[in-house]
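Visitor: What shape does this take:
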Amino acid sequence: MHFIGIDIGTTSICGIAYDFLNHTTASITIENESEIDSGKSWEKIQDPGWIVTSVIRIIKKFESKYDVIKGIGITGQMHGIVYVNNDGEAVSPLYTWQDNRGNMILNSHITYAKFLTDNSGYKLSTGYGIVTHFYNIRNALIPKGAVKLCTIMDYAVMKLTGRKTPLTDYTNAAGLGFFNVKESKFDLSSLDNIGMDTSILPEIGESASFSGFYNSNIPVYSAIGDNQAGFIGSVRDREKSIHVTIGTSSQLSVYSEDFIQMNTLDTRPFPWGGYILVGAALCGGESLTMLKSFFERTFSLFNGNAGKVRDFYEILNNIDFKKHYNDILSVKTHFNGTRSEPLSKGSISNISSSNFTPEVLILGFVKGICNELYDFYNTIPENLKKNKDLLVGSGNAIEKNDLLVRVLEGTFNFRVVKSETDEDAAFGASIAALVGGKYISDFGKVLKHGV
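Guide: From the prediction side, this is the model:
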């Protein structure tokens, strides 16, 4: 008896088939090659049709291997939006969470995101769906026939089930912006105040709500946010654990039973009760990708494109962490800005004649990623940090990079335990299908005791 979880990521799409009776998993991952080059450096868009076709391809591969599939859960990249028409068809690209139109200047040197923040009281950043939508309204970019907007995960559920209208849950609705997390609803009055037609917003339902059948017989459940799905798929004891995930971006998450509002951390709904406080950095593993490209270009420049280049992550994992740690370069990894300071830039300092080496530069980048997460950790209320003594690490950067794990442990002075599955968000989505189908009663039991 298998449950499928799909994670629609920015750079890859992963499927997990979880055998509920034998507690085993099988995974399929494909590169997300849906990016569309619009010629505008600030625009980050992907092809939703390509994404849905890839999701179906993964499901069909699992169908060919397993006779009994009892449910499908979906998760994926939060904040971004797709516009759909009355027939439930996409009439736009996916404007991803990395889209930078919200940082364009609206008037008087104020960005679109800053204008909305100042006129709503909500912390809003570029890439948030309603910020993107507001820009599109002001610049006459709403596609013809658009009647609703939704996340890419909600759209995938629509195409799997034949739904004509999107159904989102609280976790994804909150990622669009203008969402009252404490009351679990969009702030319609604030949206009215900025002149936005709220009829375009998706319907909100409980997490993992039954949404229809795929192929006439496999139940499909409403999507949940990938931050929450990753937490569900990784953490076994939410009272003692802090979740750190490092993929393209990076996030630090801690569970709170009670609603807490902070300037330094996002308060996000947790499926079926409670919240997670989240520190989100825009450039986590992407910092290492950037450094990798720098070294490859340097090698090409000096070597004339000849010769074989060693694997970057093999080099990382062979660096002597202790040897270089006391004379480290100070790297601020704000290469894509931050949520609160979008125009912030990265930097490299503390350079001396003895430490400006490739090894120390690599270590400095890794330390910079960890420091940004540790800064978030330091702002967590003491009562929530009190019993925390374990970092649960997930994401491709942590999976591939033992140096990153060692530096995380040194930075936090906590033991790091890697997620038990290679694709924790997809696994979390499969658990959502279990809950949606009432095979288990709630996420809390999964988090505390495992499945």
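Visitor: contacts, neighbours, all on C-alpha from now
Guide: OK.
Visitor: Now do stretch 251-268: distance to the chain's middle.
Guide: With Cα atoms, centre = their mean, to the nearest Å as the basis, the distance from the averaged C-alpha position of stretch 251-268 to the chain average is 16 Å.
Visitor: Thought Thr111 was touching Tyr135, still the case?
Guide: No - Tyr135 is not in contact with Thr111 according to Cα atoms under 8 Å; the separation is 9.9 Å.
Visitor: Next, the nearest residue to Phe427 once chain neighbours are set aside: secondary structure please.
Guide: What sits nearest to Phe427 in space, not counting adjacent residues and going by Cα to Cα, 6 or more residues apart in numbering, is Gly233, at 5.1 Å. Under DSSP: H, G, I helix; E, B strand; the rest coil, the three-state class of Gly233 is helix.
Visitor: same deal with Ala306?
Guide: coil.
Visitor: Could you list which residues are in contact with it?
Guide: The contact partners of Ala306, by Cα atoms under 8 Å, 6 or more residues apart in numbering, come to Ser300.
Visitor: which residue sits farthest out from the middle of the protein?
Guide: Ser353 (39.0 Å; Cα atoms, centre = their mean).
Visitor: which stretch of helix or strand covers that one?
Guide: Ser353 belongs to no helix or strand when assigned by DSSP states H and E.
Visitor: From Glu359, how far out is it?
Guide: Distance check for Ser353 against Glu359: by Cα to Cα, to the nearest Å, it reads 14 Å.
Visitor: Show me which helix runs longest in the chain.
Guide: Assignment by DSSP state H gives helix 358-378 as the longest helix of the chain.
Visitor: how far does it sit from the chain's center?
Guide: Computed by Cα atoms, centre = their mean, the separation of helix 358-378 from the middle of its chain amounts to 20 Å.
Visitor: what comes up buried for the next helix or strand after it?
Guide: With elements assigned by DSSP H and E, the helix or strand that comes after helix 358-378 is helix 382-385. For helix 382-385, the buried set under the neighbour-count rule, 16 or more other Cα atoms under 10 Å, comprises 384-385.
Visitor: Please generate a structure for the following sequence too, so the two can be compared:
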Amino acid sequence: MDWFVCLLCRLDLVPISIHNAHAWAYFDPFIPSWNFDILKQAEFPVHLLPKPIQPNIIVGQTKFQWHSIIKPGIPVYVAIGDLQAMMYLALKDNPDAIVLNMGTSAQICQLTNIDQIPRKSQLTIQSYDYYPFRNNNNNNEYLLVAPSLNGGNVLQSFIGFIQSTIKCLTNIDLTPAEIWEKLFHQIPAMTDSKSDQFISIKPTLFGERHDLDSVFTVNISGGKHQPSIFQIINCLCVELIQNVFNMMPNALEMIRENFRKKLPTKILCTGSVISNNPIMQRSLSIVMKRILSNANGDDQNNVETSPLIDIEYVDKCDADVGCALFVVLSGTTE
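Guide: I've put the predicted structure just below:
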């Protein structure tokens, strides 16, 4: 995206937003500057690094006609991070919400204000990190993010396994959409009862950034129980959500503390994997019951109807729309 900005504006020097610079690593977004001391010690060619700037800065103007849409002379902003753009759209009207995004991968995000963010290596818990977000009235805002490598990609792999098994045994070709449709019809029959507790799934098929050796496991205890494919997919969906929540202890404690104090917690769910999937939505309710199992207050069995847990599913939370709003509403700097 930074190359594309340079191409549109025919720039000689490459600008990069602090969003994207942070994603490259070896960058301190609080200063903001590259970690030149570390990079020089490693004999990295620091003269090749782009110049980090704030995410709402105009870096040039288009220099040529591009198709019939883009004309010369149109201001171009520095490229910003897609996660930050999407979170700006999600948090614009709900700055105190916890955002659960499930697309190909998954993330839990919270907006936070702190004087200075610690380096990743200094965090006691490596499953989350602070991402630079924006400067709001001279206050630096950051996103506390737990980024999981496991989301819709795990479900896609499992549905592919079911698809190939059916093909092998029956020579019937079912599309993923047809398989999901059959699963959806089983929702009324699936309950979070004791009969489901003999299935245990660790859903980290692709490992995690903080634990690359993590693997995908399925454990089924012996006895009379014979698990159905519906119980297994139900358990998988629950554990995918539980996994990403476990990566963000701050969010877990916030939910429990708010519940104990009778304060509402807003949870925004974005991404097609959860916003359009009733099994995943039901799984989130199960995870909420687990999280609140040790909290005092309302009956945890009524999480869906409790006014203290406000879960909203956002069907459209596109990064491109968030990017446009970010630069328009965050102010313009030349």
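Visitor: one step back: what's the matching residue for the residue nearest to Phe427 of the first structure over in the second structure?
Guide: Counting by TM-score structural alignment, Gly233 of the first structure lines up with Leu89 in the second structure.
Visitor: Secondary structure element holding the closest residue to Leu174 of the second structure other than its chain neighbours?
Guide: If you skip the residues right next to it in sequence, Leu174 of the second structure has Gln163 as its closest partner in space, 6.3 Å away by Cα to Cα, 6+ apart. With secondary structure defined by DSSP H and E, Gln163 of the second structure is part of helix 152-170.
Visitor: Trace that helix over to the first structure and give me the residue numbers.
Guide: The alignment places helix 152-170 of the second structure over residues 285-303 of the first structure (TM-score structural alignment).
Visitor: What residues sit buried inside that stretch?
Guide: Applying a neighbour-count criterion of 16+ other Cα under 10 Å, the buried positions in stretch 285-303 of the first structure are 285-288, 292, 299.
Visitor: Phe36 of the second structure: neighbour count?
Guide: The local packing of Phe36 of the second structure (other Cα atoms under 10 Å) involves 14 other residues.
Visitor: And it? What does it align with in the first structure?
Guide: If you follow Phe36 of the second structure across to the first structure using TM-score structural alignment, you land on Leu188.
Visitor: and if you look at Pro15 of the second structure?
Guide: Under the alignment (TM-score structural alignment), Pro15 of the second structure pairs with Leu167 in the first structure.
Visitor: How about its match: what's its closest non-neighbour residue?
Guide: Sequence neighbours aside, Glu203 is the residue nearest to Leu167 of the first structure in space, at 5.0 Å (criterion: Cα to Cα, 6+ apart).
Visitor: Likewise for Ile220 of the second structure?
Guide: Here the nearest residue to Ile220 of the second structure in space, its sequence neighbours aside, is Ile199; by Cα to Cα, 6+ apart that works out to 4.8 Å.
Visitor: now swap in Thr270 of the second structure and tell me
Guide: Leaving out its chain neighbours, the residue that sits closest to Thr270 of the second structure by Cα to Cα, 6+ apart is Asn101, at 4.6 Å.
Visitor: In the first structure, what residue corresponds to that neighbour?
Guide: Using TM-score structural alignment to pair residues, one finds that Asn101 of the second structure aligns to Thr245 in the first structure.
Visitor: Is its match in a helix, a strand, or coil?
Guide: Using three-state DSSP as the criterion, the local structure at Thr245 of the first structure reads strand.
Visitor: these two touch, right, it and Leu252?
Guide: Yes - here Thr245 of the first structure lies in contact with Leu252, judged by Cα under 8 Å, at a distance of 6.7 Å.
Visitor: Those two: who's more crowded?
Guide: Thr245 (31 against 27).
Visitor: separation between that one and Asp375 of the first structure?
Guide: Thr245 of the first structure sits 15 Å away from Asp375 of the first structure, taking Cα to Cα as the criterion.
Visitor: now Phe270 of the first structure
Guide: From Phe270 of the first structure to Asp375 of the first structure the distance is 23 Å (Cα to Cα).
Visitor: who has more neighbours, those two?
Guide: Counting neighbours by other Cα under 10 Å for Phe270 of the first structure and for Asp375 shows that Phe270 has the greater number, 25 against 13.
Visitor: show me what contacts the residue nearest to Phe427 of the first structure?
Guide: Counted by Cα under 8 Å, 6+ apart, Gly233 of the first structure has contacts 419, 421, 424-429, 431.
Visitor: can we see that at 6 Å?
Guide: Taking Cα atoms under 6 Å, 6 or more residues apart in numbering as the criterion, Gly233 of the first structure is in contact with 424-425, 427-428.
Visitor: hang on, Glu183 of the first structure in a helix?
Guide: No - using three-state DSSP, the secondary structure at Glu183 of the first structure is coil, not a helix.
Visitor: I'd like to know how many residues surround it.
Guide: For Glu183 of the first structure, the count of nearby residues is 8 (other Cα under 10 Å).
Visitor: List the residues that contact it.
Guide: Residues touching Glu183 of the first structure, when contacts are defined by Cα under 6 Å, 6+ apart, are absent altogether.
Visitor: Glu203 of the first structure versus that one, what's the distance?
Guide: According to Cα to Cα, Glu183 of the first structure stands 15 Å off from Glu203 of the first structure.
Visitor: Now do the strands in the stretch 151-300 of the first structure.
Guide: 167-169, 179-180, 185-186, 203-205, 210-214, 218-221, 224-225, 241-246, 250-256, 266-269, 275-281 (DSSP state E, counting those that start in this stretch).
Visitor: any residues touching the first one, and which ones?
Guide: Same thing as strand 167-169 of the first structure. The contact list for strand 167-169 of the first structure, computed with Cα under 6 Å, 6+ apart, reads 203-207.
Visitor: what about that strand, distance to the chain center?
Guide: Distance, stretch centre to chain centre, for strand 167-169 of the first structure: 17 Å (Cα atoms, centre = their mean).
Visitor: And for the third one?
Guide: The chain centre lies 21 Å from the centre of strand 185-186 of the first structure; the measure is Cα atoms, centre = their mean.
Visitor: what helices or strands is it leaning on?
Guide: Applying 3 or more Cα pairs under 6 Å, 6 or more residues apart in numbering; DSSP states H and E, we find strand 185-186 of the first structure packed against strand 179-180.
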